[in-house]
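K.L.:
need a 3D model of the sequence below.
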Amino acid sequence: MARYEFKLPDIGEGIAEAEIVAWHVAVGDTVAEDQQLADMMTDKATVEMESPVAGKVVEIAGQVGDMVPIGSVLVVLETEGEAAATEVPELKATETQEPVADGLVPEPEVPEAATAVPPAPKTGSFVPSEVEGRPSDSVQRASTSLGTSDGGDKVHKSDVQASPAVRQRARDLGIDLARVRYAGDRIRHADLDAYLLYNGGGVAHGPAAKRADEDVKVVGLRRKIAENMQEAKRRIPHFTLVEEYDVTALEETRAMMNRDRGDNPKLTMLPFLITALCRALPDFPQINARYDDEANVIHRSGAVHMGMATQTDNGLSVAVIRNAEGRDVWSLAGEILRLAEATRTGKATRDELQGSTITISSLGPWGGIASTPVINRPEVAILAVNKVRETPVVVDGALEVRKMMNLSISCDHRVVDGWDAALFMQALKGLIENPLRLLSMR
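P.N.:
Okay, the predicted model is just below:
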């Protein structure tokens, strides 16, 4: 038997150390040649470390979250026969996403109707089993012996039928479906409501579920996000301005264009908003800028490299639409889809994840009424998109129901004055509320 020391190789870019973000082996495990040992993270990339030899793991360098210097021993293996000196493995690096300001890009396909229903959450939420008159795709059946409701009435059925959403809600509320009276072919949310009202004034009988305490170590991309957010808030004096926009005409234009889109991607609100930003920014160069506060230099960018905040499994990141000012809404829609998918799957390149000059952040239909986004340093502004909602509005002395949306802009007060931000938001209003003007400007 021989002892083989696998040392952390030089990952490049002048990196002196790397963080352990995941172990794929433990002491005592037997590994094959080329089997993945650990994931190591630098400032820009996650690198998969693979074993150049087969053997048994006898030592590992540390725990997840620990920093390991380049050239130090990462894993010690016990091998058959004589082991050669430490070899440098072939590195497989997948670009991670730069942590950015808070915010998300909506899923590529955003429902047209105002009654759009978001995907079913994992647990604990009220999700209708029917949308626009359509029954749920699946109905679970469970054979259960039914008892007596608290009111003393017998439920004469041998099977309980309920949609997955109703079944989940019943579990969360501690309701035995066998005790719920219902009419029709299955138990619905209204039947649960009636049961709660009849049996305790709307309060579930059982105690609320309690989660176990847990400690979650902040490592990897989540640590980078935390550090970046802390640095942005520490160094940048933020101010946020919220303005309301009437997007009724824009939504009608979007629906009309989608009906005749042919092979083009479906248009969400985002390409129109990016177009409006690109049209307005030339008159406000101090907003489309990056501030090097160590050199005391403000770089005003002629091109608009639009940062697009995106949610991934590991946290928030930003993909960059290069030269967004040169694209029309169809081109922007396609690039948004491409970059969002590449970012979520970890396939975005380094150039696609850095160099933005201003960032847009959207939660789509779940965007809330207003928000205070954190600036993606070293940029000086970020625009957050809030949800579209139908609101009664006075128009020419008459009350009308209009589709309204708030936009929230956070700015670096060292570079952007409140007056500049207010005028910029009004310039956006003139474009967003007049889609013909927005789409005809060049």
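K.L.:
from now on I want contacts and neighbour counts done on CA atoms only, so please keep to that.
P.N.:
Fine.
K.L.:
which parts of the stretch 251-400 of the chain are helices?
P.N.:
For the stretch 251-400 of the chain, the helices defined by DSSP state H, counting those that start in this stretch cover 269-280, 329-344.
K.L.:
orientation of the first one relative to helix 329-344 in degrees?
P.N.:
Inter-element angle recorded for helix 269-280 and helix 329-344: 110 degrees (by axes from the mean of the first three to the mean of the last three Cα atoms, to 10 degrees).
K.L.:
tell me which other helices or strands helix 269-280 touches.
P.N.:
Helices and strands touching helix 269-280, as assessed by 3 or more Cα pairs under 8 Å, 6 or more residues apart in numbering; DSSP states H and E, comprise helix 329-344, helix 418-432, helix 435-440.
K.L.:
ok, V21 - contacts?
P.N.:
V21 sits next to A38, D39, M40, M41, V64, G65, V219, G220 when contact means Cα atoms under 8 Å, 6 or more residues apart in numbering.
K.L.:
swap in 6 Å and give it another go.
P.N.:
V21 makes contact with D39, M40, V64, G65, G220, according to Cα atoms under 6 Å, 6 or more residues apart in numbering.
K.L.:
identify the farthest-apart pair in the residues you listed.
P.N.:
Spatially, the most separated pair among the contacts of V21 is D39 and G65, at 10.9 Å (Cα to Cα).
K.L.:
in stretch 259-268, what's buried?
P.N.:
Going by neighbour count (16 or more other Cα atoms under 10 Å), the buried part of stretch 259-268 is P265, K266, L267, T268.
K.L.:
can I assume T94 sits in a helix?
P.N.:
No - counting by DSSP: H, G, I helix; E, B strand; the rest coil, T94 falls outside a helix, being strand.
K.L.:
let me see the contact set for it.
P.N.:
Counted by Cα under 6 Å, 6+ apart, T94 has contacts A45, T46.
K.L.:
to compare against the first, here's another:
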Amino acid sequence: MAQVLEFRLPDLGEGLTEAEIVRWLVEVGDVVTVDQPVVEVETAKAMVEVPCPYGGVVTARYGEEGTELPVGAPLITVAVGAPATGGDTESRETKGSGNVLVGYGTSEAPARRRRVRPGQRVPAEANGAAGTVATASTASAAPEVADGPVPVISPLVRRLARENGLDLRELTGSGPDGLILRADVEYALRAAATQVRAAAPAEPTAPPASAGTRIPLKGVRGAVADKLSRSRREIPEATCWVDADATELMRARTAMNAAGGPKISLIALLARICTAALARFPELNSTVDTEAREIVRLDRVHLGFAAQTERGLVVPVVKDAHARDAQSLSAEFARLTEAARTGTLTPVELTGGTFTLNNYGVFGVDGSTPIINHPEAAMLGVGRIVPKPWVHEGELAVRQVVQLSLTFDHRVCDGGTAGGFLRYVADCVEQPAVLLRTL
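P.N.:
Just a heads-up that it's a prediction; the model follows:
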């Protein structure tokens, strides 16, 4: 008789606690092999395919496409070919490769304790197993919360309830296994507010507010919103900017690409200028440890760059940008940009940045005062490069002009350091030969 095993949403790393089902890759009745991807999910970092650690027939799926599930919630059940031998339900080893670490395949599974309702049975939906009945020992029963912690989807939901004086033990969770979701807490708070309003004296009727359209802040957009809000709260930022004549830089790029070989992108040249400037002004390649009240100056440059996608703004990171030449930088920017466009960036490729390059000129704008990508200390902004009147060698001429801006954390340096960094970048843009000093 087949043994039905339950596969739950695994730990996705990077502190992620939930994911949204984007697309199921298997149907009930499908035969799956060990480590075969069964579902595509979107986290606050990226979209990833989740491999199943068991081989067998899919007997059930949990959650429709578009549903958000917490880590540990059931994804699918799989009927494997034969039951494991020896031991009871709580210590039995399963056939398969074990727990899933998204992006790295699977590994051996640790034993898991499960609470089972005595006598409960679940129909098997697998092809070729019609009429077969599997015991519910493979699925967790609703948790008992009379004693011990209340099952909550995330610490944020627990904090929301605590800040509003809401007792979680009085709620009935609508998530898997009675898990309390954010929507459950918000519903309870709205209900309490309605009771308060009903008991309050009547007030003059106000005109109805515009209904509008509500767009959930979740996934990548929600993560970006949280990070930008935190940056505004914690970082005392300032911005300085300068106009620069980019004519010679554009000519240098044209000459490089005319010489043959892989094409060199403009953003790669700007990145090379950034890393040279950070070598001279390392204060801007740092972060602030607020608890220790220390500035942590970093010795490697992991260069992030802002990329706009259909799923929102993401910041892929070019690791060890300081050790790359223009050709290597061009290739890595192209690879990460394509991954951002297709939604296949991994959490590793979206984290660990130490400085960000923001080329907002692609949107046709000249200047900007961007928000620093927390916990970094600075961001270089590059506007569009357009022909403008410019005094060149004492004569008025039409030159290719760009506006450069530097937004920086005023805790890590003063305006003199920030101005020196920006002036060096502008000098390299105007006279690319300046870079030869640092090559």
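K.L.:
tell me how they score on TM after superposing.
P.N.:
The TM-score (TM-score structural alignment, normalised by the length of the second structure) is 0.61; 319 aligned residues with a Cα RMSD of 3.9 Å.
K.L.:
F239 of the first structure is in what secondary structure piece?
P.N.:
strand 238-246 (DSSP states H and E).
K.L.:
ok now that strand, how far from the chain's centre?
P.N.:
Distance of strand 238-246 of the first structure from the chain centroid (Cα atoms, centre = their mean, to the nearest Å) equals 22 Å.
K.L.:
the counterpart of A276 of the first structure in the second structure - how many residues pack around it?
P.N.:
Counting by TM-score structural alignment, A276 of the first structure corresponds to I273 in the second structure. Counted with other Cα atoms under 10 Å, the neighbours of I273 of the second structure add up to 23.
K.L.:
ok, and the closest non-adjacent residue to I273 of the second structure?
P.N.:
V425 (6.2 Å; Cα to Cα, 6 or more residues apart in numbering).
K.L.:
which position in the first structure pairs with that neighbour?
P.N.:
Under the alignment (TM-score structural alignment), V425 of the second structure maps onto L428 of the first structure.
K.L.:
counting neighbours, what do you get for that match?
P.N.:
Counted with other Cα under 10 Å, L428 of the first structure comes out at 24.
K.L.:
and what of L438 of the first structure?
P.N.:
As a burial measure, L438 of the first structure scores 20 neighbours (other Cα under 10 Å).
K.L.:
would you confirm that it contacts L428?
P.N.:
No - at 9.4 Å, L438 of the first structure does not count as touching L428 under the criterion of Cα atoms under 6 Å.
K.L.:
would you map the strands across the stretch 201-350 of the second structure?
P.N.:
Secondary structure of the stretch 201-350 of the second structure (DSSP state E, counting those that start in this stretch): strands located at 237-245, 286-289, 294-297, 303-305, 307-309, 312-314, 317-318.
K.L.:
mean deviation, the longest one versus the first structure?
P.N.:
In this overlay with the first structure, the average offset of strand 237-245 of the second structure from its partner residues is 1.4 Å by mean Cα distance after the TM-score superposition for the first structure.
K.L.:
quick one: buried residues of that strand?
P.N.:
Residues E237, A238, T239, W241, A244, D245 are the ones in strand 237-245 of the second structure that count as buried (16+ other Cα under 10 Å).
K.L.:
and for the fifth one?
P.N.:
By neighbour count with 16+ other Cα under 10 Å, strand 307-309 of the second structure contains the buried residues A307.
K.L.:
so what touches that strand?
P.N.:
In contact with strand 307-309 of the second structure (Cα under 6 Å, 6+ apart) are residues L313, V314, V315, R341.
K.L.:
now with 10 Å, please.
P.N.:
Outside strand 307-309 of the second structure, the residues that touch it by Cα atoms under 10 Å, 6 or more residues apart in numbering are 313-316, 336-337, 340-343, 358-360.
K.L.:
you'd agree S361 of the first structure is up against N386?
P.N.:
Yes - shown here, S361 of the first structure and N386 form a contact pair, counting by Cα atoms under 10 Å, at 9.0 Å.
K.L.:
okay, and the common contacts of those two?
P.N.:
With Cα under 10 Å, 6+ apart as the test, S361 of the first structure and N386 both reach G367, S408.
K.L.:
and the two? Which one has more around it.
P.N.:
S361 (27 against 24).
K.L.:
residues near D351 of the first structure, how many?
P.N.:
12.
K.L.:
ok, it touching A319?
P.N.:
Yes - using Cα under 10 Å, D351 of the first structure is in contact with A319, at 9.0 Å.
K.L.:
so who does the spatially most central residue of the second structure touch?
P.N.:
The centre of the second structure sits closest to K45, judged by Cα atoms, centre = their mean, with a distance of 1.8 Å. The contact partners of K45 of the second structure, by Cα under 10 Å, 6+ apart, come to 12, 14, 16, 19, 219-224, 314-315, 343, 345-351.
K.L.:
which ones among the contacts of V21 of the first structure map onto strands?
P.N.:
D39, M40 (DSSP state E).
K.L.:
pipe the contacts of V21 of the first structure into CSV and attach distance to K7 of the first structure per row.
P.N.:
Putting the contacts of V21 of the first structure into CSV (distance: Cα to Cα, whole Å) gives the following:
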residue, distance to K7 of the first structure
D39, 14
M40, 12
V64, 17
G65, 18
G220, 20
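K.L.:
please spell out the PyMOL selection for the buried subset of the contacts of V21 of the first structure.
P.N.:
To isolate the buried ones among the contacts of V21 of the first structure in PyMOL, judged by 16+ other Cα under 10 Å, type:
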select buried, resi 39+40+64+65+220
